[in-house]
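1. any chance you could fold what I've pasted below:
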Amino acid sequence: MADIQELTQSVLDKVKAKHQADYDEYAEKLDQEKNEKMNRIDEKIAAGKEHNEKAADAKLQRDKQSYVNELRNKTLKAKQQLIRSVYSDSVTALNQMSSDEFKELIRGALNQVDTNKNATIHLGDKSQDILSTTDKEALQTEFSGLVFADQSLKNKSGFILASEGMDYNFTYEAIIDELKDQLAQEIAKRGF
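-> I've put the predicted structure just below:
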């Protein structure tokens, strides 16, 4: 009977060992699958995290660029407004020059052309009242071929000098427009 018990025990030990080996193999396989799945999940999380970080970084860069563009546009708009204001104020200031200063401006223009021949001054309607009749007569005495046109230049300040088929534009708007680029750079430097 001891033999049967030993034999039974031996069979049970073999079955137990086989089941244990099968169990260990299965447990190892499950552990390996679990580790692989955990690694895949970690990779997906890392990839998702990296994607989210890249997306967040890209959005941050877009927002930053939008802000920079908005700031630049506001600055440009303010500069343009300042430049327009300076131009407008310049014309207004030139319209307030004295009759002596205005005569000197006309005299300087006339000295640049041959006044022995006919020359005509067309005054801007905004500058029409700066020169008195006496001032005009004094200039005509000094420059024998000078005539003042009866009609003024509508919505203009300053004057146009016509001589020998050429028109020399001394309207304040034209003078300031001619200096616009130079003035814009100077205003931009000082204003901003």
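2. could you use CA atoms for every contact and neighbour count after this?
-> Fine.
3. longest helix of this structure?
-> Longest helix in the chain, counting residues (DSSP state H): helix 2-95.
4. give the buried residues for whichever helix or strand comes after that one.
-> Counting by DSSP states H and E, the element after helix 2-95 in chain order, helix or strand, is helix 99-110. By neighbour count on 16 or more other Cα atoms under 10 Å, the buried set for helix 99-110 is 102-103, 106, 109-110.
5. same check, this time on stretch 168-185
-> Neighbour-count burial for stretch 168-185 [16+ other Cα under 10 Å]: 169-173, 176, 183-184.
6. and for stretch 125-140?
-> Neighbour counts using 16+ other Cα under 10 Å place 125-128, 130-131, 139 of stretch 125-140 among the buried residues.
7. out of those residues, flag the one nearest to Ala78.
-> Nearest to Ala78 among the buried residues of stretch 125-140: Lys126, at 28.6 Å, using Cα to Cα.
8. how about the nearest residue to that closest one, chain neighbours excluded?
-> Ser157 (4.9 Å; Cα to Cα, 6 or more residues apart in numbering).
9. my guess is the one you found meets Met97, correct?
-> No. Counting by Cα atoms under 8 Å, Met97 is not a contact partner of Ser157; they are 11.1 Å apart.
10. who's more crowded, the two?
-> The neighbour comparison of Ser157 against Met97 (other Cα atoms under 10 Å) goes to Ser157, with 23 against 13.
11. ok, the more buried one - contacts?
-> By Cα atoms under 8 Å, 6 or more residues apart in numbering, the contact list for Ser157 reads 91, 95, 123-127, 171-173.
12. dump those to JSON lines, plus secondary structure.
-> Converted to JSON lines, the contacts of Ser157 look like this (DSSP: H, G, I helix; E, B strand; the rest coil):
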{"residue": "Val91", "secondary structure": "helix"}
{"residue": "Asn95", "secondary structure": "helix"}
{"residue": "Leu123", "secondary structure": "strand"}
{"residue": "Gly124", "secondary structure": "strand"}
{"residue": "Asp125", "secondary structure": "coil"}
{"residue": "Lys126", "secondary structure": "coil"}
{"residue": "Ser127", "secondary structure": "coil"}
{"residue": "Thr171", "secondary structure": "strand"}
{"residue": "Tyr172", "secondary structure": "helix"}
{"residue": "Glu173", "secondary structure": "helix"}
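13. structure for this one too, so we can compare:
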Amino acid sequence: MSDLKLITERMIEKKKAEVQQTIRQAETEAKEKVAVAEKELALEEVEEKKAIDRRLASDFEKNKDSLENYKRNQLLGEKQVALKEVFKEALFAMEQWSETEFQSFLLAVLRQFKEIKNLELVLGEKSVEKVSESWIEKVAQEGISVTLTTETIHKKAGFILKNKGIEYNYLFEDLIAELKNQLIPSVSKKLF
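-> Model prediction:
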């Protein structure tokens, strides 16, 4: 019986050793799996941080571009308001010309049309008092053939010259509007 006990103890010892070996092997495999998982997790974390950094950098650039566009648009808006005011003031100044200033401008224009006979002069309502029949007679002495009509252009300053159905528009508002596109670059440089 002692042999049986000895055999049983050896079998138990052998089984314990096998179980211990299996446990050690399982622990080693588990440690290796944990190590691999930790490495993968660390790599994922690095990649995730890089992705977050890229998104943040992209968002920053977008926000920066948006702010720059907003700032540029605000500045352009302010420039447009300032330019509009400049042209409004120019129109106001022209509408306020004295009789002498208005007549000098009109005479300079009429001299360009000296060769044309039978010009009709139609004044804007705001300019009617700046030209008289006597002034037209003086102009005629220079060889400029122009007739002052009784027709006026409602709420406008300046004048229109007519000849054979052709109209030459010198209404101040229209002159400024026509010249605006040509003048904006130079006025912008002076203002800004």
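14. so after superposing, what's the score?
-> With the length set by TM-score structural alignment, normalised by the length of the first structure, the two chains reach a TM-score of 0.82; 190 aligned residues with a Cα RMSD of 2.7 Å.
15. follow-up on the earlier one: can you tell me how far whichever residue in the second structure pairs up with the residue nearest to Lys126 of the first structure is from Tyr170 of the second structure?
-> Superposed on the second structure with TM-score structural alignment, Ser157 of the first structure falls opposite Ala157. Here the criterion is Cα to Cα, to the nearest Å. By it, Ala157 of the second structure lies 9 Å from Tyr170 of the second structure.
16. and what of Phe159 of the second structure?
-> Note on Phe159 of the second structure: its distance to Tyr170 of the second structure, by Cα to Cα, is 5 Å.
17. can you check Thr149 of the second structure too?
-> In this view, Thr149 of the second structure and Tyr170 of the second structure are 15 Å apart by Cα to Cα.
18. contacting residues around Phe192 of the second structure?
-> Counted by Cα under 8 Å, 6+ apart, Phe192 of the second structure has zero contacts.
19. hmm, try it at 10 Å
-> Taking Cα atoms under 10 Å, 6 or more residues apart in numbering, we find Phe192 of the second structure in contact with 79, 82, 186.
20. again with Ile4 of the first structure
-> Neighbouring residues of Ile4 of the first structure by Cα under 10 Å, 6+ apart: Ser10.
21. next one: the one 5 residues further on
-> Applying Cα under 10 Å, 6+ apart, we find Gln9 of the first structure in contact with 3, 15-16.
22. in JSON lines, list the residues you listed along with neighbour count and distance to Glu70 of the first structure.
-> Shown next, in JSON lines, are the contacts of Gln9 of the first structure (neighbours: other Cα atoms under 10 Å; distance: Cα to Cα, whole Å):
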{"residue": "Asp3", "neighbour count": "8", "distance to Glu70 of the first structure": "97"}
{"residue": "Val15", "neighbour count": "12", "distance to Glu70 of the first structure": "80"}
{"residue": "Lys16", "neighbour count": "13", "distance to Glu70 of the first structure": "78"}
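23. just the residues you listed now: which is nearest Tyr26 of the first structure?
-> For the contacts of Gln9 of the first structure, the residue nearest Tyr26 of the first structure by Cα to Cα is Lys16; the value is 14.7 Å.
24. and the closest one, how close does it get to Glu25 of the first structure?
-> In this view, Lys16 of the first structure and Glu25 of the first structure are 14 Å apart by Cα to Cα.
25. and the residue nearest in space to the middle of the second structure, how close does it get to Gln96 of the second structure?
-> Compute the mean C-alpha point of the second structure, and by Cα atoms, centre = their mean the closest residue is Asn73, 4.2 Å away. Distance, Asn73 of the second structure to Gln96 of the second structure, by Cα to Cα: 34 Å.
26. go on, Thr147 of the second structure?
-> Per Cα to Cα, Thr147 of the second structure is found 24 Å from Gln96 of the second structure.
27. between those two, tell me which one has more neighbours.
-> For Thr147 of the second structure versus Gln96, the count of surrounding residues by other Cα under 10 Å is larger for Thr147: 18 against 14.
28. now name the helix or strand holding the spatially closest residue to that one that is not a sequence neighbour.
-> Among residues not flanking Thr147 of the second structure along the chain, Glu120 sits closest, at 4.8 Å (Cα to Cα, 6+ apart). Using DSSP H and E, Glu120 of the second structure sits within strand 119-124.
29. what sits against the closest residue to Phe159 of the first structure other than its chain neighbours?
-> Nearest non-adjacent residue to Phe159 of the first structure, counting by Cα to Cα, 6+ apart: Leu123, 4.3 Å away. By Cα under 10 Å, 6+ apart, the contact list for Leu123 of the first structure reads 129-131, 148-154, 156-161, 170-171.
30. recalculate using a threshold of 8 Å.
-> 148-149, 151-153, 157-160 are the contacts of Leu123 of the first structure under Cα under 8 Å, 6+ apart.
31. now Gln151 of the first structure
-> Contacts for Gln151 of the first structure (Cα under 8 Å, 6+ apart) come out as 122-123.
32. please tell me how far it sits from Leu76 of the first structure.
-> 40 Å.
33. swap in Ala17 of the first structure?
-> In terms of Cα to Cα, Ala17 of the first structure sits 86 Å off from Leu76 of the first structure.
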